[in-house]
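1. sequence unknown, structure follows:
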């Protein structure tokens, strides 16, 4: 049962990445600005005297969101493979391969998103 749940989590996370990658640049930017605004409010509550450039913070947030999405995918794939019997270096190599293939397919998918190409991901988010 844990094996099925683990692979379901992988598939759901891949679907989330796919959905976020299907957003046109304006939608993606609007989403990240909303997350940035919420983050800024939280930081201001914790450290009211903190000063930072919101535009730079938004850019950092967007770059890290892409890294975080694939980090979580890697952890989920490693867990699912471990529960399926792949351990050690073999499990790691398989997880790395799956994540790389998914990232390549995600870049190819973005070729079909209006007003977005794979090269523009750095400007628009995930």
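-> Alright, I've got the coordinates. Remember, it's a predicted structure, so these values are computed and weren't measured experimentally.

2. drop to CA atoms for contacts and neighbour counts, all remaining ones
-> Fine.

3. in stretch 68-75, what counts as buried?
-> 70, 73-74 (16 or more other C-alpha atoms under 10 Å).

4. same thing with stretch 5-18?
-> Result for stretch 5-18 [16+ other C-alpha under 10 Å]: buried residues 6-7, 9-10, 13-14, 17-18.

5. ok, and here's another one to check against it:
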């Protein structure tokens, strides 16, 4: 029973997050606003955050499943990038949307920024932030 609870606690969040990404990708594109640059920046920032969070949740699940830290970091990025690729393929079946290599590169950037910029520097963060990380079992 304890094993199932641990599995759900750490692996359910990345699965649910991936499902959320899939759901958002299933919506047809809304007409671009008059403020194209602002719209573009908002959407690409969302990509960075979506895949950064996915990579972080994957890292959290792996590290708490006994996978070594460095390996967890790399695997989290690789899995997030592969998911980003499959998401772009999925978008090719959604009306008004299509796959874009640029989006995969932005997704990759998000995963790398979150994993190496945040998770990779946990020990260098202020004590208050370390306490938050500890509550979520990141280390």
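-> Thanks, I have it. This one's a predicted model, so the numbers in the text were calculated from it and none came from an experiment.

6. Quantify their similarity with the TM-score.
-> After superposition, the two chains reach a TM-score (TM-score structural alignment, normalised by the length of structure 1) of 0.68; 100 aligned residues with a C-alpha RMSD of 2.6 Å.

7. picking up where we left off before, go through the buried residues of stretch 5-18 of structure 1 and flag which are in helices.
-> Members of the buried residues of stretch 5-18 of structure 1 lying in helices (criterion: DSSP state H): 6-7, 9-10, 13-14, 17-18.

8. Determine which two of those residues are furthest apart.
-> Pairwise distances across these peak at 18.5 Å for 6 and 18 (criterion: C-alpha to C-alpha).

9. which ones are touching residue 77 of structure 2?
-> Residues counted as contacts of residue 77 of structure 2 (C-alpha atoms under 8 Å, 6 or more residues apart in numbering) are 55, 108, 111-112, 115.

10. And it, how far from residue 62 of structure 2?
-> Residue 77 of structure 2 sits 12 Å away from residue 62 of structure 2, going by C-alpha to C-alpha, to the nearest Å.

11. follow-up on the earlier one: biggest separation within the contacts of residue 77 of structure 2, which pair?
-> Every pair of those checked by C-alpha to C-alpha; the farthest is 108 and 115, at 10.6 Å.

12. mean shift between the longest helix anywhere in structure 2 and structure 1?
-> Longest helix of structure 2, by residue count under DSSP H: helix 36-63. Compared with structure 1 after the fit, helix 36-63 of structure 2 shows a mean deviation of 1.1 Å (mean C-alpha distance after the TM-score superposition for structure 1).

13. quick check: angle from whichever helix or strand comes after that helix to helix 36-63?
-> Scanning forward in sequence from helix 36-63 of structure 2 by DSSP states H and E, the next helix or strand is helix 69-91. Angle of helix 69-91 of structure 2 versus helix 36-63, following axes from the mean of the first three to the mean of the last three C-alpha atoms, to 10 degrees, is 130 degrees.
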